[in-house]
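Enquirer: 3D model of this:
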Amino acid sequence: MSAAAGTPRPSGSAGRARAWAELLRLPALFTVPGDALAGAAATAAAPNSRTLLAIGSSLCLYEAGMALNDWADRAEDAAERPHRPLPSGRVHPAAAFTTACLLTGAGLALAARAGRPALAVAAPLAATVWAYDLALKHTPAGPVAMATARGLDLLLGAAATTGLPGRALGPAALLGTHTLAVTAVSRRETTGGAPLAPLAALAATGVLTRLVTGRPSRPPAGRREAATRGLPGTTSAPDGVVSRPRAAFDFTPAHPPAEAIATALRPTLAAAYLATAARPYLHATLNPSPPLTQRAVAGGIRATIPLQAALTARSGAGLTALLVAALAPLGRRFARTVSVT
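Expert: Below you'll find the model as predicted:
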């Protein structure tokens, strides 16, 4: 819950800003950039300007989904969560719906700027977001749709960076599995009483932790060269081999210092993911009350960042993994004032 009922709220412009921050779940935004960065790392390429466009597209589509979610649930929220921005009257429903439309358009436009492969992923991602909020959320297909959206978001980073989203299917599947587990738990966020979902999420977290500590098979040399050819800071030698300027550190996954950092980080990041998600899942399993279920959902959302960082390190991009991991404390800081659920 974003705030207790009856808690005094700021008035005027500060109150409107707070209402929109709650509607858009702003602290949850810190869980988004890691998708594109993990997708880029899975292709053995360094992040580039197109990766930044993919991140911008992801942020817009994510926030579009948040606004559309509350617009679609406004009648339900009026009964169960009257403190939320729409039922409390702090944000008009028409404004929320218009915002969702504008953000969706902006997300698709940014993906188009990143290239046709990125747009080819962003279009079904946007369609999945809208289908989930308007039709699938309260059906058995809801958690699968949410998992699909998160997986597509990771593929968007790969498609924008290199035009080769297929190379990121493995990390996308792992991230989607985590999202599936969190979404399944969230379906009882207001009612509680279902220990099976958090127990299944706890088991999934253990399996994912084991998988992300391993190292995927390295792409053949030709694939690594193709992934980095034409990227900023790379040149092609006469014999066709990609060469890079000598530097102590490089964000490209195949660069030895980045690989060494990634190898050292993988166990730590996997442990951080396990610690963030497992404890609240266990508490919700033992006592599936609404407050503990809500904490389990929040813990699962926060755990997305260390999982993204672990997946990035698993692909050999140590410095990018550090960048992703640094988003976690920022998200926790902002979550103290605005709830992520």
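
Enquirer: Every contact and neighbour count from this point should use C-alpha atoms.
Expert: Noted.

Enquirer: Report the contact partners of residue 57.
Expert: 106-111, 122 (C-alpha atoms under 8 Å, 6 or more residues apart in numbering).

Enquirer: Swap in 6 Å and give it another go.
Expert: Residue 57 makes contact with 107, 110-111, according to C-alpha atoms under 6 Å, 6 or more residues apart in numbering.

Enquirer: and for comparison, fold this next one:
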Amino acid sequence: MRLKPYFQLVRLPNVFTAAADSLSGWLLVGGLLVDAGSWLPLVVASMAIYAAGIALNDVFDLELDRAERPGRPLPAGKVSGAFAVGMAVALLVLGLASAGVAGARSAMVAGALIACVVSYDAGVRRTVFGPELMGLCRGLNVLLGMSLAPDFGGPAAWAVAAAMTVFIVGVTWISRFETEVGRRAAPAAGMILQVTGMIALFGAGLSAGAFPSPWPDRPAFPVLGVVILAVVSSRILWASARAVSDPRPETLQKAVKTGVLSLIWLHVGVVACVREPTSALAVAALWIPASLAARWIYST
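Expert: Predicted coordinates:
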């Protein structure tokens, strides 16, 4: 059995960005890498629910993809619709069960995330609220990683989840017309929202003392974290600016791919601002499988 169509169905490169959400959330609220029994179930839940949501997205988009993206696994007949639905349901169950292993509150967050994912795929994505709901899914994914901390880590941690929400709303606005030419309004709005989210991440990174269990050896100005955030933000803005100035499928899809895969490095930057370097390195390690998979599997 060829595995590539199944990896394409779930956008395998992007699944690692979901892992970065929950792992980063766990680390930001004071969680430790050595406590794998706590964070690993959250990471598994994030990845499973994300993969299920992407598969369901293609199930609901089957007729549209037959016209606009005939090479995708479902319209091309490489994966059956029944298998895609069954796999998505199994992944959702796995995600909820894995979160339940971590605790009741984690299961509640996972349940809310699943409700948002299914609602988005089932029709909300075609409305004006689609990008906002997609962003909320990402924010809940970050909160899932924070769910074991008292009050989800407090306002500083909430700010990171909110920033990621706004950033992904922006990415989703850019993606709305990624198969069309000449539409500038949506990518322009998306770029503004991306900038807003990234500015909020800079603010969170520079307010490390407000996070739970502040790292005592943190420098007054976290140079490494700020540099990472600046470099990644520049790369994102370059891709988005090209999509705004020359809106066509190639530039729009490039901007979306850059925005999604750069999520890992945005998390790395924030964690590097707030926690010790080894924590940031653990999140950065997720870039390796994500980037390797992105070389042979599309991510938009």
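
Enquirer: Specify the next element, helix or strand, located C-terminal of the helix ranked longest in the second structure.
Expert: Counting residues, the longest helix found in the second structure (DSSP state H) is helix 36-60. Next along the chain after helix 36-60 of the second structure, taking DSSP states H and E as the criterion, comes helix 62-68.

Enquirer: How far off centre is that following helix?
Expert: 25 Å (C-alpha atoms, centre = their mean, to the nearest Å).

Enquirer: That one aligns to what range in the first structure?
Expert: Here helix 62-68 of the second structure aligns to the first structure at residues 74-80, judged by TM-score structural alignment.

Enquirer: That stretch vs the second structure - mean distance after superposition?
Expert: Superposed on the second structure, stretch 74-80 of the first structure shows a mean distance of 0.8 Å to its aligned residues (mean C-alpha distance after the TM-score superposition for the first structure).

Enquirer: returning to what we had before: flag every buried residue along the longest helix of the second structure.
Expert: For helix 36-60 of the second structure, burial by neighbour count (16 or more other C-alpha atoms under 10 Å) applies to 38-59.

Enquirer: what do you get for stretch 98-106 of the first structure?
Expert: 99-101, 103-106.

Enquirer: any chance of those in a markdown table, plus distance to residue 277 of the first structure and secondary structure?
Expert: As requested, the buried residues of stretch 98-106 of the first structure are exported to a markdown table (distance: C-alpha to C-alpha, whole Å; DSSP: H, G, I helix; E, B strand; the rest coil):
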| residue | distance to residue 277 of the first structure | secondary structure |
| --- | --- | --- |
| 99 | 31 | helix |
| 100 | 29 | helix |
| 101 | 33 | helix |
| 103 | 30 | helix |
| 104 | 30 | helix |
| 105 | 33 | helix |
| 106 | 32 | helix |
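
Enquirer: between these, which is nearest residue 40 of the first structure?
Expert: residue 106 (21.4 Å; C-alpha to C-alpha).

Enquirer: For the counterpart of that closest one in the second structure, which residues are in contact?
Expert: Aligned against the second structure by TM-score structural alignment, residue 106 of the first structure finds its counterpart in residue 94. Applying C-alpha under 6 Å, 6+ apart, we find residue 94 of the second structure in contact with no residue.

Enquirer: Now do residue 94 of the second structure against residue 10 of the second structure, distance only.
Expert: Residue 94 of the second structure is 15 Å from residue 10 of the second structure, where distance means C-alpha to C-alpha, to the nearest Å.

Enquirer: Please apply the same query to residue 147 of the second structure.
Expert: Computed as C-alpha to C-alpha, the residue 147 of the second structure to residue 10 of the second structure distance reads 25 Å.

Enquirer: Could you check which residue of the first structure pairs with residue 134 of the second structure?
Expert: That one, residue 134 of the second structure, aligns with residue 146 by TM-score structural alignment.

Enquirer: give me the number of residues near that match?
Expert: 26 (other C-alpha atoms under 10 Å).

Enquirer: how far away is it from residue 179 of the first structure?
Expert: From residue 146 of the first structure to residue 179 of the first structure the distance is 7 Å (C-alpha to C-alpha).

Enquirer: same thing with residue 204 of the first structure?
Expert: Counting by C-alpha to C-alpha, the gap from residue 204 of the first structure to residue 179 of the first structure is 10 Å.

Enquirer: Pick out whichever of the two has more residues nearby.
Expert: Taking neighbours as other C-alpha under 10 Å, residue 204 of the first structure and residue 179 compare with residue 179 leading, 25 against 19.

Enquirer: The more buried one maps to what in the second structure?
Expert: With TM-score structural alignment as the criterion, residue 179 of the first structure pairs with residue 168.

Enquirer: Check the first structure for its longest helix and report it.
Expert: helix 256-286.

Enquirer: Can you give the distance from that one to the centre of its chain?
Expert: With C-alpha atoms, centre = their mean, you get 16 Å for helix 256-286 of the first structure.

Enquirer: repeat for stretch 51-60 of the first structure
Expert: 11 Å.

Enquirer: one step back: looking at the contacts of residue 57 of the first structure, which has the most residues close by?
Expert: Of all the contacts of residue 57 of the first structure, the highest neighbour tally under other C-alpha under 10 Å goes to residue 111, namely 31 neighbours.

Enquirer: Just the element for it, please.
Expert: Assigned by DSSP H and E, residue 111 of the first structure belongs to helix 93-114.

Enquirer: and the angle for that helix with helix 49-72?
Expert: 160 degrees (axes from the mean of the first three to the mean of the last three C-alpha atoms, to 10 degrees).

Enquirer: Mean per-residue distance, helix 93-114 of the first structure versus the second structure.
Expert: Counting by mean C-alpha distance after the TM-score superposition for the first structure, helix 93-114 of the first structure comes out at 0.4 Å.
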